[in-house]
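Peer 1: Dropping a prediction and its sequence here:
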Amino acid sequence: MMETMEIIETIAEACDDKRAEDIIALDMKEVSLVADYFLICHGSNERQVQAIARAIKDAVEENGIAIKRLEGFEQARWVLVDAGDVVCHVFHKDERSYYNLERLWGDASRVDLSIGQEG
């Protein structure tokens, strides 16, 4: 079984592979009962949002973890991918600033991600 931090890194890498923008992870343990971690990112159009969500689903399932739910995929404005301890929010860029989850969950601390640091 993968550790939660490994799951977060796997998801973040899947997002990065599909050119997701502004990928952040929040430690929600102290602020929410919904999940231990939120991962938030966005794509610039519906097709990219769907590609990111599909990549997350595939990456998680390849590691033997079932996706509990996948919501909003058809509209691709805000796709929620529930991987248990980690819930991913994949936004269309227009929706991301509108909902501004980072501000909404401002009490949550950010998790350092090791993606995109190779240069």
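Peer 2: Thanks, I have the structure now.
Peer 1: CA only for contacts and neighbour counts going forward, please
Peer 2: Noted.
Peer 1: Over to Ile8. Which of the three states is it?
Peer 2: Using DSSP: H, G, I helix; E, B strand; the rest coil, the three-state assignment for Ile8 comes out as helix.
Peer 1: any idea how far it lies from Val87?
Peer 2: In this structure, Ile8 and Val87 are separated by 9 Å, where distance is defined by C-alpha to C-alpha, to the nearest Å.
Peer 1: Comparison target, given below:
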Amino acid sequence: MHKEDDVLSATHSAAAAAAPGQPMTVAAHTDYTSEELRDAVLSILDDNKADDVVQVDLRGKTSVCDFMVIASGRSSRQVAAMSEKLSEELKARFSIFAKMEGKDTGDWVLLDAGDVVVHLFRPEVREFYQLEKMWMPAQATA
């Protein structure tokens, strides 16, 4: 398996950790909802001064996740720090060991927390990819 193939891997708890070289499995969490997880992500990002936070409700549109959250940081350092803080908080609050890609460069960090996938960008990288436009409702033409 290539590193790129593992980007949207499942979250897991310590009890459900796979053996080395084996894929991770999703832990059955019933103590929180996807809405509570999304709200926690939004709160953590707000506490860490994320800019231009957008949430996209994907329920019924994809089986990958229920919500996508997209936010910007002012620099690569802030993007990397926000992703690290978010990962630590999700682990502490929900026992989620989120899969993270891109933290080393800090241009675009993907954090997979299962029901919520978070994309953190530097503003110019976010503008280039315009990720939220892929999932937003189509504009009605007059």
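Peer 2: Alright, I've got the coordinates. Remember, it's a predicted structure, so these values are computed and weren't measured experimentally.
Peer 1: related to what we said a few turns ago, okay, and the common contacts of Ile8 and Val87 of the first structure?
Peer 2: Taking C-alpha atoms under 8 Å, 6 or more residues apart in numbering as the criterion, Ile8 of the first structure and Val87 both touch Leu39.
Peer 1: By how much does the longest helix belonging to the second structure deviate from the first structure on average?
Peer 2: In the second structure, ranked by residue count with DSSP state H as the criterion, the top helix is helix 76-94. Following the fit onto the first structure, the mean deviation recorded for helix 76-94 of the second structure is 1.0 Å by mean C-alpha distance after the TM-score superposition for the first structure.
Peer 1: Can you give me the buried ones in the helix or strand following that helix?
Peer 2: Scanning forward in sequence from helix 76-94 of the second structure, with DSSP states H and E defining helices and strands, the next element found is strand 99-101. Neighbour-count burial for strand 99-101 of the second structure, with 16 or more other C-alpha atoms under 10 Å as criterion, is recorded at 99-101.
Peer 1: what's the spacing between the equivalent of Gln130 of the second structure over in the first structure and Ser44 of the first structure?
Peer 2: Gln130 of the second structure maps onto Asn100 of the first structure when the alignment is built from TM-score structural alignment. Distance of Asn100 of the first structure to Ser44 of the first structure, given as C-alpha to C-alpha: 16 Å.
Peer 1: In contact with Glu71 of the first structure, which residues are there?
Peer 2: Under the criterion of C-alpha under 8 Å, 6+ apart, the neighbours of Glu71 of the first structure are 79-81.
Peer 1: if you set the cut-off to 6 Å instead, what comes out?
Peer 2: When contacts are counted by C-alpha atoms under 6 Å, 6 or more residues apart in numbering, Glu71 of the first structure is found next to 79-80.
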